[in-house]
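**Q** Fold the stuff below for me.
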Amino acid sequence: ARHPYSWDVIGVHEDLTAASVDDVQEFFKTYYSPNNLSLVIAGDFDAAEAKRLVEKYFGGIPAGPSLDRPARWIPTLDRERVVEAFDRVPQERTFIAWPTPQLFGDGDAELDLASKILTDGLNSRLKKTLVYDKQLCTDVTSFQYSLEISGMFIVDATARPGASLAQIEQVITDEIERFAKSGPAPEELNRSRTKWESQFVSGLERIGGFGGKSDLLNQYNTYFGDPGKFEEDLARYRKATGEALRDTVAKWLNNRNRLIVRFHPETSSRESQVALDRSKQPAIGADKPFRAPEVKTAKLENGLEIYVVERPELPKVAVALATQAGSVADPAGKEGTAHLTVVNLDMGTKTKNTLEIEDSLGNLGTSLQGFAGRESSTVSLEVLKRNLAPAMSIFADVILNPVFPVAEVEREKKRHLDNLAQEANDPNALAARVQNMLVFGPDHPYGRPRSGLPATVKPLTRDDLARFHETYWKPGGSALIFAGDITLAEATELARQNFLAWTGGAPPAVTIPDPRPLGAGKVFLIDKQDAAQTVVAQLLAAPQRKTDDYYQLNLADAVWGGGFQTRLNLNLRENKGYSYGAFSFPSLYSKSGIWVASGGVQTNKTKESIVEFVNELRFLGGGKPITETELADAKANRVRGYAQNFESLGQLVGQIATLWSQGLPMSELQREPDELQRATLAAVIAAAQKYAVPGKATLLLIGDLSKIRSGVEELKLGDIIVLDTEGRPVTKQ
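**A** From the prediction side, this is the model:
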């Protein structure tokens, strides 16, 4: 018999096509039944009222057939099996997988911890060897995939150009053999435990999502019939010993009874339910008013601003430093400088090298995250409260004292160039790279690729990064943000201890000129040979974030494509079946913005999909004005979903950092849902007509030109220009 995990959850096209309506109805009657249901309600609600409603709407649904839980079935392999696959990928990659125990099975927790020791952090065993020392890989990851009846341990390594998969696989095999013989060092075990606990506690911040409270309650209840296994789950990891990890790795991983899947670049190419009326949906209860979290503030003498949201429910704190050092400040011809500066901050300070920094943070159960946006850069960490003080010391050291060692910068530059090569092979990433070029101009601060291009990244040196850091990372242009189990007084004291000595005032202002668009009324094509889909992107100029009609534009977007039940997605996905999803989103910066609608469509339906994109834009711009019902749905979607932006400490810190970087007051946290509720239909229609102007739209298509170009030409939408993957016109067409 086939193992229940041997086929994809979403099935394959042939089976889906063969399924009849009777098959689907019978499956629904069998499995979508109350006796096979685990229902979790999580959030801000009255428990007694929730129970009453559950009884009302679910109590009268007839039970389905009795169902037995599947028995444990860990498959076995009697030898090493190798699959060689070829696809249009820029780098080789190997996946090595072993059958392993199920969730809560003997060895499950130990394999989770072993995975962290092997690949979590730059100083982990495999990452240090393959990425840092030997530089054979761009990245290497591993995880224990624990399910109900069995599990699977996977190591995934992406080879650097020219590196041998055989050599990489041998390094992985040798390291696992070494682990099986000697086990982990005490500090490795302690670090992996602390990291796992921090990750577990972080998941409990969220009421939903993978690893959130409701997810874990349902998982425990479904698999074990007991939703209250939080403490038992945590205890598995706390009691795991080095010997147990060693023996578990020896039992499950230190063998050749495994699967290896190797991906290689394709070389062939051409030129370039109670008595209820169940036919009606129950009415939704009254909305609770949103109350924004209180943001407390302070400021150090050196100009560093401090923002604090006290949320003491969990013993954890999220911290971020935002600074006015985004990609708009990249020197001309050196795009990618802001990005590489952030990437290399923790590659060495005046007192610690990168592996010492990695070890120190890992021992505290945390790691640094960094991101260079358009107008600001952010460095952040999340840590258990007991470890906050020492973590802040390392956090400040990295921000204030980076030395940008030459060897580290060169290694990280190589990795970034590898990532840029992968980006050039990903149609969605390509669209994100090129769209701003077309709307703002390729040399405009908002138009230049945020993380650079190969030609601008290759020449960058450690001196470029050091100079950029010295020029733009300043206390007078920065904000230190805390959220979690911390008071304003505690946060201010930590800031004084670690950042008061930071000097330098404010950074120089960056001049943002008016946009110089390339493509209004034009069609741009980028060729992706043998692409199964075409990415269609419709580009519009948009206002700055502080525009008076920001909220009205937000609601117009919620009608057009900013969600699932929107015009674009219902048309392209639900009605026509051309796309898995088509959506829109405005990105509004301090001086101007861009409004993008996009989606991947079937290659053989590219022409028809473009017609629908064009029609929907015309309808939004006045051909089919937004209705009262659509506006009410848009408001409900945006206002009811708004609170989800504050679910985790990291999200909360991110919201504050975004407002700060845009020069907006923290009162905006409460103002946004209030203004969305107040917006009138006339004002929303006016905003739609102001910005959704078909004649000013640019169309960007990324797909197989040999299959889509003739159809595009037949539409006669405007001049057609073929671009390369860096947005430059291709002379040979």
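**Q** When you work out contacts or count neighbours from here on, use the C-alpha atoms and nothing else.
**A** Will do.
**Q** Okay, Pro694 and Gly373: tell me how far apart.
**A** Here Pro694 is placed at a distance of 29 Å from Gly373 (CA to CA, to the nearest Å).
**Q** okay, these two: which has more neighbours?
**A** In this view Pro694 and Gly373 are compared by other CA atoms under 10 Å, and Pro694 has more residues nearby, 21 against 17.
**Q** Please tell me I have it right and the more buried one contacts Leu617.
**A** Yes: the pair Pro694 / Leu617 is scored as a contact, 6.2 Å apart, by CA atoms under 8 Å.
**Q** for the stretch 601-733 of the chain, what spans make up the strands?
**A** 698-703, 720-723 (DSSP state E, counting those that start in this stretch).
**Q** for the stretch 301-450 of the chain, same thing?
**A** 305-310, 316-323, 369-372, 377-384.
**Q** can you tell me which of the ones you listed comes nearest to Ala159?
**A** Comparison of these against Ala159 by CA to CA identifies strand 369-372 as nearest, at 23.4 Å.
**Q** how about the helices of the stretch 151-300 of the chain, start to end?
**A** 165-182, 186-203, 213-224, 230-238, 242-252 (DSSP state H, counting those that start in this stretch).
**Q** Flag every buried residue along the second one.
**A** What that stands for is helix 186-203. 188-203 (16 or more other CA atoms under 10 Å).
**Q** ditto for the fourth one
**A** Neighbour-count burial for helix 230-238, counted by 16+ other CA under 10 Å, picks out Leu234, Tyr237.
**Q** same check, this time on the first one
**A** When neighbours are counted by 16+ other CA under 10 Å, the buried residues of helix 165-182 are found to be Leu165, Ile168, Glu169, Ile172, Thr173, Glu175, Ile176, Glu177, Arg178, Phe179, Ala180.
**Q** Sequence B follows; please return its structure for comparison with A:
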Amino acid sequence: MEFHPQPQPGLPSPWDFPAPERGQLPNGLTVLRCHRPGQQVVAVEVVLDAPLDAEPEGLDGVATIMARAFSEGTDKLSAEDFTAELERCGATLDAHADHPGVRVSLEVPASRLPKALGLLADALRAPAFPDNEVERLVLNRLDEIPHELANPARRAAMALAAELFPAGTRMSRPRQGSQETVERIDAAAVRAFYEAHVRPAAATVVVVGDFTGVDLDHALAESLGAWTGGPAEPRPMPAISTEDAGRVVIVDRPGAVQTQLLLGRVGTDRHDRAWPAQVLGTYCLGGTLTSRLDRVLREEKGYTYGVRAFCQALRSAPDGTGLGMVAVSGSVDTPNTGPALEDLWGVLRTLAAEGLTEAERDVAVQNLVGVAPLKYETAAAVAGTFADQVEQYLPDDYQAGLYERLAETGTVEATAAVVNAFPADRLVTVLVGDAAEIAEPVKALGIGPVTVVSA
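**A** Modelled structure (predicted):
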């Protein structure tokens, strides 16, 4: 029998987040491209400056319907023919609307990129928005709303937004619209929103993948380069003031056997110098199965299958101002709602008093920075991050710099950032559960006045 020597691990190779090449087409469309050898599935992201706060009053959800309708035919192709052409290319097209704007995403084999870019360009340049297809999309959206309201996590998110942001601001209302507003949307409203906000000069396209053998300049010029429209106009972000005081809202679900927890407050966005330290500290608090919250609430007490803490950017402006949110989410069984919240607050107070440990910081850095090469193995992951940077008015090298800053952040800095982000006396707590069972135990905790609302 022949024996072979055991394979030995190779030396780690240096890795940096890729940098895009920035340019602009004659029609004003900004282009970010990134050649990634070996990535035979090319990812394309189009960022449109059509934020939710630009939706007309009473038509919340029109941006979402418009985004979904981009694949429902063009001036050249019916909805069925457009879908068939995408399938012939082996391509997928998706779109969604969020507070920063509308994103259209395309993935396609590199060999079919020129053809797929033509279809994408037609969808943006001359969408048909046929009455019957828009009506179908509206009905589909109306069908989704009851399911969202029945989902405890989604219902908690809606309640938290309504509590964090002043009534009347777009951020306080459901991102994809309510039943009342979606019912008012028709094809004319979708066309009007498109005409007002979708133009190449106010858009950016990101293309990531292996361009070997592809004349990308020619493909872009022949497709998205033929898209025309008016000049881009600066769009100020509405100023939003928030009430930063601790309080509790219980969304009553009589008979619920579990309570959905969502604690949050308005925070900074990625422009803030403390963001890397906040990301690191928040990960130590609740970013993984070994975090403090999981260690206490899941492993020691058995209240939950998992609790997570996170921070996210919501909307940024060109001047570097913006809004973010920090939050803790999870679910516990109804009888242990009070004890679980008491222990959660105990974790926050202990963190403020004692700080993070060097071991916690080191594990977080390894998990956040060390796995980055795996996180960005696909072209879609890289393109999505570039598009996020565009939406948030960040420089093209932001993500690469973020990993450097995370690796350099010390334990004291991370502790200060997470304690400032999650002050125990200024968190808004949303509980979706049986108010008759949980209201009194929660009031006894003294974490803020308690309000009960119907589901």
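**Q** TM-score for the pair, please.
**A** The TM-score (TM-score structural alignment, normalised by the length of structure 2) is 0.92; 445 aligned residues with a CA RMSD of 2.2 Å.
**Q** on that earlier part again, with mean neighbour count as added columns, please give the strands of the stretch 601-733 of structure 1 in JSON lines.
**A** As requested, those are exported to JSON lines (neighbours: other CA atoms under 10 Å):
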{"stretch": "strand 698-703", "mean neighbour count": "26"}
{"stretch": "strand 720-723", "mean neighbour count": "19"}
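**Q** got these as JSON lines, with distance to Ile96 of structure 1 columns?
**A** Formatted as JSON lines, the strands of the stretch 601-733 of structure 1 follow (distance: least, CA to CA, whole Å):
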{"stretch": "strand 698-703", "distance to Ile96 of structure 1": "32"}
{"stretch": "strand 720-723", "distance to Ile96 of structure 1": "38"}
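**Q** Quick one: closest of these to Ala424 of structure 1.
**A** strand 698-703 (11.1 Å).
**Q** The closest one maps to which residues in structure 2?
**A** Per the alignment by TM-score structural alignment, strand 698-703 of structure 1 matches residues 428-433 in structure 2.
**Q** Tell me which of the strands of the stretch 301-450 of structure 1 sits most buried.
**A** The highest mean neighbour count among the strands of the stretch 301-450 of structure 1, using mean count of other CA atoms under 10 Å, belongs to strand 316-323: a mean of 26.
**Q** in structure 2, what residues pair with it?
**A** Using TM-score structural alignment, strand 316-323 of structure 1 pairs with 41-48 in structure 2.
**Q** Average offset of that stretch relative to structure 1?
**A** When structure 1 is overlaid, stretch 41-48 of structure 2 sits 1.5 Å from its aligned residues on average, using mean CA distance after the TM-score superposition for structure 1.
**Q** where do the helices sit along the stretch 151-300 of structure 2?
**A** Counting by DSSP H, counting those that start in this stretch, the helices of the stretch 151-300 of structure 2 are 152-164, 179-182, 187-197, 216-222, 275-286, 292-293.
**Q** What residue in structure 2 is paired with Phe290 of structure 1?
**A** Phe290 of structure 1 maps onto Trp15 in structure 2, by TM-score structural alignment.
**Q** Could you pull up the residues touching that match?
**A** If a contact means CA atoms under 8 Å, 6 or more residues apart in numbering, then Trp15 of structure 2 has Pro373 as its contacts.
**Q** of all the strands of the stretch 601-733 of structure 1, which lies closest to Leu361 of structure 1?
**A** For Leu361 of structure 1, the closest of the strands of the stretch 601-733 of structure 1 is strand 698-703, at 41.8 Å, according to CA to CA.
**Q** what comes into contact with the closest one?
**A** 427, 430-431, 435, 438-439, 519-540, 603.
**Q** for stretch 116-124 of structure 2, same thing?
**A** The contact list for stretch 116-124 of structure 2, computed with CA under 8 Å, 6+ apart, reads 70-71, 73-75, 82, 85-86, 89, 91, 106, 108, 198, 219-220, 222-224, 226-227.
**Q** filter those residues to the buried ones?
**A** By neighbour count, with 16+ other CA under 10 Å, the contacts of stretch 116-124 of structure 2 hold 70-71, 73-74, 82, 86, 89, 91, 106, 108, 198, 219-220, 223-224, 226-227 as buried.
**Q** Can you give me the buried ones in stretch 157-176 of structure 2?
**A** 157-166, 170-176.
**Q** Now which residue in structure 2 aligns to Arg618 of structure 1?
**A** By TM-score structural alignment, Arg618 of structure 1 lines up with Arg349.
**Q** Excluding sequence neighbours, find me the nearest residue to its match.
**A** Of all residues not flanking Arg349 of structure 2 in the chain, Ala424 sits nearest, at 6.9 Å (CA to CA, 6 or more residues apart in numbering).
**Q** if we can go back for a sec, can you list the helices of the stretch 151-300 of structure 1 in TSV and add distance to Leu715 of structure 1?
**A** Formatted as TSV, the helices of the stretch 151-300 of structure 1 follow (distance: least, CA to CA, whole Å):
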stretch	distance to Leu715 of structure 1
helix 165-182	47
helix 186-203	49
helix 213-224	48
helix 230-238	59
helix 242-252	59
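**Q** Regarding structure 2, what is its longest helix?
**A** helix 131-150 (DSSP state H).
**Q** Can you name every helix or strand that it contacts?
**A** Counting contacts by 3 or more CA pairs under 8 Å, 6 or more residues apart in numbering; DSSP states H and E, helix 131-150 of structure 2 packs against helix 62-69, helix 152-164, helix 179-182, helix 187-197.
**Q** corresponding residues in structure 1 for stretch 134-152 of structure 2?
**A** Under TM-score structural alignment, the match for stretch 134-152 of structure 2 is residues 409-427.
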